[in-house]
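*Asks:* Attaching a predicted model along with its sequence, questions to come.
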Amino acid sequence: MFAILGEIEFTVAGGISAMEQTRSADWAEHARIQGKPLLEWIGEGLDECNLTLELHPILGNPQERLQALSQAKSQHQPLAFVMGSGEYLGVYVITHISNVIRRATAVGQIKAATVQLSLKEYTGAFTRKVARPGLLDSTVNGTSAAAAGKPGLISRLTPPPSVVQAVIGHAKTAANILRAGQKVYLAAKSGNASIILGQVPQLLGVTARAIAPLQGLASAADLLEDGADLSRLGEDVLGSVVGARSALKPVDLGNIVDRFQASHASLEQALEKMHDARTRLAGLAAQVLTRHA
């Protein structure tokens, strides 16, 4: 399997031929007298992803596959996007579908077409729906239809997220917040003491947002039979985040540079610890993807 979007599976053998990812950041431009404008980082932009799919009868019914994608778009639901390697890319919505019909029957039925599917990152509240005991209905397991992964065979059973999914979700949220915090630190680093001091409320705010998901990571991992290492990860990263916050309280123009450097170092330690655990977390995501968790 190449990837899965919600309950729709994409495979190389099933026609997916390309995936383009776009990441952006929002910057405000401030005019300055007798100088070039100054850029100020505002926040991260929404990630986007474009998939190219080839439809052909030997890859599955083109009309059914196109209809399934159109139906998913019309439902306006955020969908979890996971790569076949187990990497959890996040939550996306389908914003655009276009198709070029390359071959058709005399009555207009699609024989071959190229479909462009546009996805945009969703940052609102989201609870992933997972089928139980398997994504496909048990009545079709082992059949050629099940092997093709047709969307029409998807089970509608939707239990609450598992403990493994909670661990992955908390880790993903914490990592995203820490990366956003890193950008704030890097932007402030280029300024003088007065500018850095003015950024302290923002630095404290971004680190504060990481506390809850890290606590959730430690608590959820503690419920896993083999989650002791991930529970320690949550606690260790939380310790570094708390250290980053403590270094900034209290601060003034006389000590802000040294305090800022200490705080930045603690945040970098937190990010490094999360980065070192990426393989372990990807393994958990793979369990979810293959319906083992």
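*Replies:* Happy to help now that I have it. Numbering: from 1, shown residues only.
*Asks:* From here on, just use CA atoms for contacts and neighbour counts.
*Replies:* OK.
*Asks:* ok, and the closest non-adjacent residue to residue 246?
*Replies:* Closest residue to residue 246 apart from its sequence neighbours, by CA to CA, 6 or more residues apart in numbering: residue 263 at 7.7 Å.
*Asks:* Enumerate every residue touching the one you found.
*Replies:* Residues near residue 263 by CA atoms under 8 Å, 6 or more residues apart in numbering: 243, 244, 245, 246, 247, 248.
*Asks:* On the three-state scheme, the closest residue in space to the last one that isn't next to it in sequence is what?
*Replies:* Computed as CA to CA, 6+ apart, the closest residue to residue 248 that is not its neighbour in sequence is residue 259, at 5.9 Å. Using DSSP: H, G, I helix; E, B strand; the rest coil, the secondary structure recorded for residue 259 is helix.
*Asks:* dropping in the other structure now:
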Amino acid sequence: MFAILGTVEFDLITYFDGLEISYGADYAEHALIGRKPRLQHVGDKLDEIKIDLVFHASYCKPEAELLRLRKAIAAHEAMSFVLGNGDYKGRFVITDATATGRQTDKSGSMIALEAQLSLREYTGEDAKPRPLAIVSGSSPLPLQAQLNKLAVPGVVATIPAISPLSQAISMAKGALNTASQALTAVAAVRQLAKSDPVSALARLPGVSATVGGALPGLGAVAEQMGGLKNITVVASDAAQTVQRVMRVRGEMSSITQNMASANAGNLLSVLTSANGAIQRVDSEIRGATLPLARMTAAAVTRQVAG
């Protein structure tokens, strides 16, 4: 799972143990004669995040990334924190950082570096809430009522405009997630065919429709990403994403065609042959994670104009 802090990209050591988020509220205690004290809410505490991360030479320069973090600490810089799925957590400052080298090459250059960071929420001088930078593919736009809860008194909150880059990122993640879920359904029918081929054959048309239904979205993503080719900051990552999305679309189209020829006699062999395509699609989806993460960083840190 990739995440981004400012423009620094990293991989969580584990999906759950590597990320700890704490929330809280402050209460003042008022003493009362002959009674227990009364609590009064005086405000919310700043959110705090602790992360265990690893920089690896396979996708970055560990020492350079660590240097960027050190510079951020020294500059007291507030940075946007975004998970690889596009979820924007807000702006944070680094309060503590420790690093441990785990692997070097024969010349002493760092190959793998583990670090532990403590982040604290930064609200700015006026404590004015910042609008969401992007919206993840699996999440709807925030409701107006939800935004109004965050608004400064006297200021009407509005739904933030979504840039073409953010739209493309959201579309890509949503389409790839849909493709992954569709192929999970294919794998489930394949497993069922081993023990109950009649039931599996009955479910096949619905599964085939699900796989076919993912194709238009993938095509739309390729078109949307193709429109980013003139934006220098993301052009390379957009082109790589388009290639991977089109390969996913090709594999899924092939699976749909093969399933259309399935019958009681060849059902299991047709579904078994789809297994290789499923693995290739999974590889392409995982390969798209890093370029999408880099584009997410560009969107969140406003490197690309809306």
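*Replies:* Received, thanks. Given the structure is predicted, the values throughout are model-derived calculations rather than measurements.
*Asks:* Quick check: the residue nearest the centre of structure 2 vs residue 288 of structure 2, distance?
*Replies:* The centroid of structure 2 falls nearest to residue 85 when counting by CA atoms, centre = their mean (1.0 Å). Distance, residue 85 of structure 2 to residue 288 of structure 2, using CA to CA, to the nearest Å: 11 Å.
*Asks:* any common contacting residues for those two?
*Replies:* Common neighbours of residue 85 of structure 2 and residue 288 (CA under 8 Å, 6+ apart) do not exist.
*Asks:* ok, back up a step: could you check which residue of structure 2 pairs with the residue nearest to residue 246 of structure 1?
*Replies:* Aligned by TM-score structural alignment, residue 263 of structure 1 pairs with residue 274 of structure 2.
*Asks:* likewise residue 212 of structure 1?
*Replies:* Under TM-score structural alignment, residue 212 of structure 1 pairs with residue 216 in structure 2.
*Asks:* now residue 223 of structure 1
*Replies:* Residue 223 of structure 1 maps onto residue 227 in structure 2, by TM-score structural alignment.
*Asks:* got the contact list for the longest strand seen in structure 1?
*Replies:* Assignment by DSSP state E gives strand 88-104 as the longest strand of structure 1. Contact partners of strand 88-104 of structure 1, identified using CA under 8 Å, 6+ apart, comprise 70, 72-73, 76-83, 110-123, 126, 172, 282, 285.
*Asks:* hmm, try it at 6 Å
*Replies:* 73, 78-82, 110-122 (CA atoms under 6 Å, 6 or more residues apart in numbering).
*Asks:* what's the answer for stretch 183-191 of structure 1, then?
*Replies:* So stretch 183-191 of structure 1 is contacted by residue 196 (CA under 6 Å, 6+ apart).
*Asks:* what stretch of structure 2 does that stretch fall on?
*Replies:* Alignment of stretch 183-191 of structure 1 against structure 2: residues 184-192, by TM-score structural alignment.
*Asks:* mean shift between that stretch and structure 1?
*Replies:* Compared with structure 1 after the fit, stretch 184-192 of structure 2 shows a mean deviation of 2.3 Å (mean CA distance after the TM-score superposition for structure 1).
*Asks:* What are the buried residues along that stretch?
*Replies:* Of the residues in stretch 184-192 of structure 2, 185, 186, 187, 189, 190, 191, 192 count as buried by neighbour count, 16 or more other CA atoms under 10 Å.
*Asks:* what do we get in structure 1 for residue 256 of structure 2?
*Replies:* For residue 256 of structure 2, the aligned position in structure 1 is residue 245, judged by TM-score structural alignment.
*Asks:* any idea where the helices of the stretch 151-293 of structure 1 begin and end?
*Replies:* Listed in chain order, the helices of the stretch 151-293 of structure 1 (DSSP state H, counting those that start in this stretch) span 163-189, 193-198, 200-221, 228-246, 256-276, 278-289.
*Asks:* Also the stretch 1-150 of structure 1?
*Replies:* Using DSSP H, counting those that start in this stretch, helices in the stretch 1-150 of structure 1 cover 62-74, 144-148.
*Asks:* tell me the contacts of residue 36 of structure 2?
*Replies:* Neighbour list for residue 36 of structure 2: empty [criterion: CA under 6 Å, 6+ apart].
*Asks:* hang on, the earlier thing: excluding its backbone neighbours, what's nearest the match of residue 256 of structure 2?
*Replies:* Distances taken as CA to CA, 6+ apart put residue 204 closest to residue 245 of structure 1, at 6.0 Å, once the chain neighbours are dropped.
*Asks:* what's the neighbour count on the one you found?
*Replies:* By other CA atoms under 10 Å, the residues close to residue 204 of structure 1 number 18.
*Asks:* What's the separation between it and residue 195 of structure 1?
*Replies:* Using CA to CA, one obtains 15 Å as the distance from residue 204 of structure 1 to residue 195 of structure 1.
*Asks:* Excluding sequence neighbours, find me the nearest residue to residue 288 of structure 2.
*Replies:* residue 241 (5.8 Å).
*Asks:* still on that earlier bit, of all the helices of the stretch 151-293 of structure 1, which lies closest to residue 64 of structure 1?
*Replies:* Closest to residue 64 of structure 1 of the helices of the stretch 151-293 of structure 1 is helix 278-289 (CA to CA; 23.3 Å).
*Asks:* what stretch of structure 2 does the closest one fall on?
*Replies:* Under TM-score structural alignment, the counterpart of helix 278-289 of structure 1 in structure 2 spans residues 289-300.
*Asks:* tell me which residues in that stretch are buried?
*Replies:* Using 16+ other CA under 10 Å as the test for burial, stretch 289-300 of structure 2 gives 289, 290, 291, 292, 293, 294, 295, 296, 297, 298, 299, 300.
*Asks:* from those residues, which two are the most distant?
*Replies:* By the measure CA to CA, 289 and 300 form the most distant pair in these, at 16.2 Å.
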